[in-house]
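# coordinates only, sequence not included:
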């Protein structure tokens, strides 16, 4: 198992604590997945396709406490649902100083555990430190927030979205990043879908970590 996949405990060192946003969309996560599922399942603002994929994500995060399995499924579902060319999940390491690539859509899955973004590098860090989503509609290489990762062939992509994963108390957990080869303006419905997905993923991560901590206590 790679070092990044083995790091379960998060750190909020040097981060300003943020309460989860009160407004709808782009919200923080919840550690109580059943409640979050009920909240999201009753939403009526997503189109049919978004609802179908969101239901699949809900089923995925609610069916397993194996974080690796959940995140691998999530990147596939988000790639298909959002019609993006690449999807990545980065998790904050326990020292709070780097984002480790923890899950990736094909053809980048083999790079899991090998890509590291140190503090301040790229749109992902900007989104996490600001506690809000970040967009680059086009010409990503010219954006000052952009950090080039050659292994991810980022010269191919023009549009980037990074969505922070925040715990129920606003604690930083990680980031979901999506890339497209052509310029892309995400619609409100798509933003709602990604917001709901990020909340579910954050809750799944918190649950998986809690489960792991409980298991460690039992073994001790």
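Here it is on my side, so go on. Keep in mind that this is a model prediction, so the values were computed, not measured. Numbers count the residues shown, from 1 in each chain.
# CA only for contacts and neighbour counts going forward, please
Fine.
# Nearest residue to the residue nearest the centre of the chain in space, please, no chain neighbours.
With distances taken as C-alpha atoms, centre = their mean, residue 176 lies nearest the centre of the chain, 2.7 Å away. In space, and not counting its chain neighbours, residue 176 is closest to residue 89: 4.6 Å by C-alpha to C-alpha, 6 or more residues apart in numbering.
# How about residue 211?
Using C-alpha to C-alpha, 6+ apart, the nearest residue to residue 211 is residue 65, at 7.4 Å.
# Assumed the one you found was part of a helix.
No. Residue 65 is assigned coil when assessed by DSSP: H, G, I helix; E, B strand; the rest coil, not a helix.
# Could you report the separation of it from residue 41?
As judged by C-alpha to C-alpha, to the nearest Å, residue 65 and residue 41 stand 20 Å apart.
# ok, now residue 56?
11 Å.
# which residues of this protein fall in strands?
Under the criterion DSSP state E, the chain contains strands at 86-92, 98-104, 116-118, 134-136, 159-166, 172-180.
# give the contact list for the residue nearest to residue 176.
Contacts here follow C-alpha atoms under 8 Å, 6 or more residues apart in numbering; on that basis residue 89 touches 71, 75, 101, 102, 103, 104, 174, 175, 176, 177.
# Just name the closest of those to residue 136, please.
Closest approach between those and residue 136, by C-alpha to C-alpha: residue 177, at 11.2 Å.
# Help me confirm that that closest one comes into contact with residue 124.
Yes. Counting by C-alpha atoms under 8 Å, residue 177 does reach residue 124; the two are 6.8 Å apart.
# Presented hereafter is structure B, for comparison with structure A:
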């Protein structure tokens, strides 16, 4: 049923139109003045206007111009009496869709109305199609940009930030988050979170299967939750901690090569429309791009770690230690700060290899590294320098702090036996030398040499001791 606004001062003629239109399923609305006509339009009461030429032509076409300004998409059909001059008719037709000459029959009226309504429907469909096309072009452009941008970096944090910001641009909501799977604990960790409470949820954890995100991860399926409060999967703990009120959720897993990486989750879509299948499609396409980029970034980071990590112990290797030492010394020299080197050599390690073999000897070196790593915290750096030698670099620390840490390491190594998991009891001690900048040298070679010599003095004078370079 269409609403037809009849604007005509001829009451009898207007009522005749009302009767005809009513009998054919339309809803006519009468207006016999410019004010009434504009009020009806402001209320949205019109799918088509039947406008009297006499009224339209007054005051330099004011009414016709006002209709066009208020509702430019609205079909206007002019009913023209033969008394209207031809020049005026021609002028009026510039603002019209159609016109009909009075007097006219019922069939002519209805055909004219139907043509106008059909044109309105077609225009609306065209606008919607054009809008959909423009939106699709924007989406494809965004996906293309995302792919190019993601391919330009192998930094995991940058990848996550790019993905999050693109999702935010495409799907307007109150909160967005990426949760990554911690494979060591099988938990989801909030790595990136945008929105009013974003900072409060960062690094929070969800168990596998906990909450909507946990369900998505466990089942590796996307989901739309229209009403979070009534959904049994919803976990209230995050809202209770942050004060956020989750109303609706859309989430999809991040999967690469069949392996779960994490979950992308969006809360509370902006506007009146709920999350729908189109939003889910957009999110899944972005998630597919993101998963590949995240996997590549992780592989790159793993390769970087392997390049600077000692395979046996998991500490940094000697190559990284040398580079770190040079950079730390450069910063210390520039800032006028101290720097210390601790050089450790295990006592009697040859006897361990001879007694238990190189396999258990390697296990012993790993256990020593674990005890050292438990005591060394950033910005300090611990490395396996070669064989049974370990080197620590302590930026910003002088002799007193270095002696304290070295003694703690010596005590920790000697305190408990090694290889107890193999039902053996292997005890070790360590000889430790220390050299400090600027007291004992101005280059890394000088500092390492002084620390090494201090360590050998300990070896030659009974072992299991710490000595500062002379």
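Ah, there it is. Keep in mind the model is a prediction, meaning the values are calculated, not measured.
# what's the TM-score for these two chains?
The TM-score (TM-score structural alignment, normalised by the length of structure 1) is 0.71; 172 aligned residues with a C-alpha RMSD of 2.1 Å.
# Now check structure 2 for the residue matching the residue nearest to the centre of structure 1.
Aligned against structure 2 by TM-score structural alignment, residue 176 of structure 1 finds its counterpart in residue 264.
# Please tell me how far its match sits from residue 221 of structure 2.
Taking C-alpha to C-alpha, one finds residue 264 of structure 2 at 11 Å from residue 221 of structure 2.
# Tell me the residues that contact both of these two, please.
252, 253.
# number of nearby residues for the equivalent of residue 218 of structure 1 over in structure 2?
Counting by TM-score structural alignment, residue 218 of structure 1 corresponds to residue 307 in structure 2. Using other C-alpha atoms under 10 Å, residue 307 of structure 2 has 14 neighbouring residues.
# quick one: the helices in the stretch 151-300 of structure 2?
All helices of the stretch 151-300 of structure 2, identified by DSSP state H, counting those that start in this stretch, fall at 156-170, 198-201, 211-219, 237-242, 277-308.
# Which positions within the last one qualify as buried?
Going back to what we said before, that points to helix 277-308 of structure 2. By neighbour count on 16 or more other C-alpha atoms under 10 Å, the buried set for helix 277-308 of structure 2 is 279-280, 282-284, 286-297, 308.
# cool, and stretch 359-376 of structure 2?
360-369, 372-373, 376.
# swap in stretch 58-78 of structure 1?
By 16+ other C-alpha under 10 Å, the buried positions in stretch 58-78 of structure 1 come out as 58, 60-62, 65-67, 70-78.
# now, which of those sits nearest residue 214 of structure 1?
For these, the residue nearest residue 214 of structure 1 by C-alpha to C-alpha is residue 65; the value is 12.3 Å.
# residues in contact with that closest one?
With C-alpha under 8 Å, 6+ apart, residue 65 of structure 1 has these contacts: 204, 207, 208, 211.
# could you check the distance from it over to residue 33 of structure 1?
From residue 65 of structure 1 to residue 33 of structure 1 the distance is 11 Å (C-alpha to C-alpha).
# Give me the common contacts of those two.
Common neighbours of residue 65 of structure 1 and residue 33 (C-alpha under 8 Å, 6+ apart) are residue 204.
# Grab the nearest non-local neighbour of whichever residue in structure 1 pairs up with residue 297 of structure 2.
Residue 297 of structure 2 maps onto residue 208 in structure 1 when the alignment is built from TM-score structural alignment. Excluding the flanking residues, the one nearest residue 208 of structure 1 by C-alpha to C-alpha, 6+ apart is residue 65, at 5.0 Å.
# which residue lines up with that neighbour in structure 2?
Mapped onto structure 2 by TM-score structural alignment, residue 65 of structure 1 lines up with residue 154.
# Ok, residue 6 of structure 1 next?
By TM-score structural alignment, residue 6 of structure 1 lines up with nothing at all.
# mind checking what residue 186 of structure 1 lines up with in structure 2?
By TM-score structural alignment, residue 186 of structure 1 lines up with residue 276.
# Its match: how many residues sit nearby?
By other C-alpha under 10 Å, the residues close to residue 276 of structure 2 number 13.
# for residue 244 of structure 2, same thing?
Neighbours of residue 244 of structure 2 under the rule other C-alpha under 10 Å: 16.
# so what's the residue lying closest to it once chain neighbours are set aside up against?
Spatial nearest neighbour of residue 244 of structure 2, excluding adjacent residues (C-alpha to C-alpha, 6+ apart): residue 197 at 6.7 Å. Going by C-alpha under 8 Å, 6+ apart, residue 197 of structure 2 touches 175, 242, 243, 244.
# Can you find the partner of residue 34 of structure 1 in structure 2?
With TM-score structural alignment as the criterion, residue 34 of structure 1 matches nothing.
# Residue 50 of structure 1 versus residue 34 of structure 1, what's the distance?
If you go by C-alpha to C-alpha, the gap between residue 34 of structure 1 and residue 50 of structure 1 works out to 20 Å.
# if you count what's nearby, which of those two comes out ahead?
Using other C-alpha under 10 Å, the more surrounded residue of residue 34 of structure 1 and residue 50 is residue 50, with 18 against 13.
# Tell me which residue of structure 2 matches up with that one.
Match for residue 50 of structure 1 (TM-score structural alignment): residue 139.
# which residue sits closest to its match in space, ignoring its chain neighbours?
residue 170 (7.5 Å).
# Same question for residue 161 of structure 1.
In space, and not counting its chain neighbours, residue 161 of structure 1 is closest to residue 135: 4.7 Å by C-alpha to C-alpha, 6+ apart.
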